[in-house]
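1. quick one: sequence plus predicted model below, questions after.
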Amino acid sequence: MKKTAESCMIVATLIATVVFAAAFTVPGGVKGDTGSPNFLKKVSFIIFSIFDPISLVCSSCSIITFLSILTARFALEDFLWTLPMKLVLGILTLFFSIAAMMVVFCATFFILFSEGIGKLAILATVLASIPVLLFFRQQYRLLWEVVRSTAFRSDSLISR
């Protein structure tokens, strides 16, 4: 659990760094006279503006959750409920962070390339869904096993 938390915390930190930087490097640039984004009225820019902070918040929550696992006291009773549920919460927020980051990536492609080469933006969207689906597929069993063994355990485990 500790190694998983360490690895996932590194990934969440990288995502937080990237989406934080993306918030201040607006795709398409800004107007020189007003400082407002050039593509402010485009739907894809609004999607970018919504999902970038969602990704930042989810990755930050994931970092905090994994940090709480690493700094836990690791008492026997913590392994029955607290630590497994923190692991589930951390992985879920990391998943939502990855998914939101990919939406931001796709929205950026639509902002920049929808008018000239729209097919490139569609291809980028299809390709961006692969890491999200891959992460979900690889972590689903771990999540299910942790939830099943924690939430649906018999009373005999609690009395131990």
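-> Here it is on my side, so go on. Numbers count the residues shown, from 1 in each chain.
2. rest of the way, CA atoms for contacts and neighbours
-> OK.
3. give me the helices and strands touching the helix or strand hosting Ile15, please.
-> Per DSSP states H and E: Ile15 is located in helix 2-24. Secondary-structure packing of helix 2-24 (3 or more CA pairs under 8 Å, 6 or more residues apart in numbering; DSSP states H and E): helix 43-70, helix 82-113.
4. angle of the longest helix seen in the chain against helix 82-113?
-> Longest helix in the chain, counting residues (DSSP state H): helix 118-151. Helix 118-151 and helix 82-113 are oriented at 170 degrees to each other (axes from the mean of the first three to the mean of the last three CA atoms, to 10 degrees).
5. show me which positions of helix 118-151 end up buried.
-> Using 16 or more other CA atoms under 10 Å as the test for burial, helix 118-151 gives Ala121, Ile122, Ala124, Thr125, Ala128, Val132, Phe136, Leu143, Val146, Val147, Thr150.
6. ok, Val57 - contacts?
-> Applying CA atoms under 8 Å, 6 or more residues apart in numbering to Val57 gives the contacts Ser97.
7. included below, for side-by-side comparison, is a second structure:
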Amino acid sequence: MQQELLWFQEVQKIAQPRYIKEKNKKGKIPEQIFSNSHKGLLQEGEKWLKHTAQSGMIVSTLIATVVFAAAFTLPGGTNNSGIPNDLQYTSFLIFVLADGLALFSSIVAILMFLSILTSRYAENDFLKSLPLKLMIGLASLFFSMITMMIAFSFTFVLAYHDYRLKWVPFLISVFSFLPIFVFAFQQFPLLFDTFSSTYWSRTDMFQPNRHMLY
């Protein structure tokens, strides 16, 4: 739908002004003809975006729930004054920072996916508004997954900081990042295609041909 809208806008730029509002035999102007002929494509785009946003929102909500709970169940516990027992360790500070970033980024992802679900899905929304929200949502979701896994890994670092068990957090950290690579492998093509279609397609599609025949 985005590509079709770009083509329509470019044709409007080169068309004579009187043709833009001129009606055909059925009394319809070009914009109405375009809208009627692309109703099916608009509905398919709306259906796909809603499905993608719903899936992303479920994962983002799950991450937000997990990291929010982790913020109140600190590794190592607290003393009688409520101060964390592992506060002196650098690993604990990294855990707190990663957990907070995971919470904030997952909330951003939830808001972006929610705004997609509640969008009007007008034709012009497919040009930049909806793709931009989708990109921010996917990027925030990916960042929240990374920071959540960092917090998860450093929880094991704090739990098994004994020199005899240092291999345990290292092994757990390696395996904990496997889901991130799987997610990146599956979703990065979508993120790249959305970005290139939104910001590069106009330049690539309508760049004047420099090859000249002499």
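-> Right, received. Where do you want to start? In this text the structure is predicted, and so the values were computed from the model without any measurement.
8. end-to-end on stretch 7-20 of the second structure?
-> 14 Å (CA to CA, to the nearest Å).
9. between the buried residues of helix 118-151 of the first structure, which sits nearest Gly35 of the first structure?
-> Taking CA to CA as the measure, Gly35 of the first structure sits nearest to Ala121 out of these, at 26.1 Å.
10. OK, contacts around that closest one?
-> Neighbouring residues of Ala121 of the first structure by CA under 8 Å, 6+ apart: Cys106, Phe109, Phe110, Phe113, Ser114.
11. how about the second one, what's its match in the second structure?
-> Looking back up the chat, that one is Phe109 of the first structure. Aligned counterpart of Phe109 of the first structure in the second structure: Phe156 (TM-score structural alignment).
12. can you count the residues close to that match?
-> By the criterion of other CA atoms under 10 Å, Phe156 of the second structure has 19 neighbours.
13. how near is it to Ile83 of the second structure?
-> Going from Phe156 of the second structure to Ile83 of the second structure by CA to CA gives 20 Å.
14. equivalent analysis for Gln54 of the second structure, please.
-> Gln54 of the second structure is 39 Å from Ile83 of the second structure, by CA to CA.
15. more crowded one of the two?
-> Gln54 (17 against 10).
16. counterpart of that one in the first structure?
-> Under TM-score structural alignment, Gln54 of the second structure pairs with Glu6 in the first structure.
17. one more: Tyr89 of the second structure?
-> Match for Tyr89 of the second structure (TM-score structural alignment): Lys42.
18. ok, that match - how many residues close by?
-> Around Lys42 of the first structure there are 12 residues (other CA under 10 Å).
19. verify the stated contact: it with Leu112.
-> No: counting by CA atoms under 8 Å, Lys42 of the first structure sits too far from Leu112 to count as a contact (10.7 Å).
20. which residues touch Ser173 of the second structure?
-> Ser173 of the second structure neighbours (CA under 8 Å, 6+ apart): Met149, Ile150, Ser153.
21. is it possible to export those residues to JSON lines including neighbour count?
-> Rendered in JSON lines, the data for these read as follows (neighbours: other CA atoms under 10 Å):
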{"residue": "Met149", "neighbour count": "23"}
{"residue": "Ile150", "neighbour count": "20"}
{"residue": "Ser153", "neighbour count": "22"}
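22. from the contacts of Ala121 of the first structure, pick the one nearest Ser62 of the first structure.
-> Nearest to Ser62 of the first structure among the contacts of Ala121 of the first structure is Cys106, at 22.4 Å by CA to CA.
23. ok, the alignment partner in the first structure of Ser201 of the second structure to Leu80 of the first structure distance?
-> Matched to the first structure by TM-score structural alignment, Ser201 of the second structure sits across from Arg153. Arg153 of the first structure sits 9 Å away from Leu80 of the first structure, going by CA to CA.
24. so which of these two has more stuff around it?
-> A direct count of neighbours by other CA under 10 Å for Arg153 of the first structure and Leu80 places Leu80 higher, at 16 against 12.
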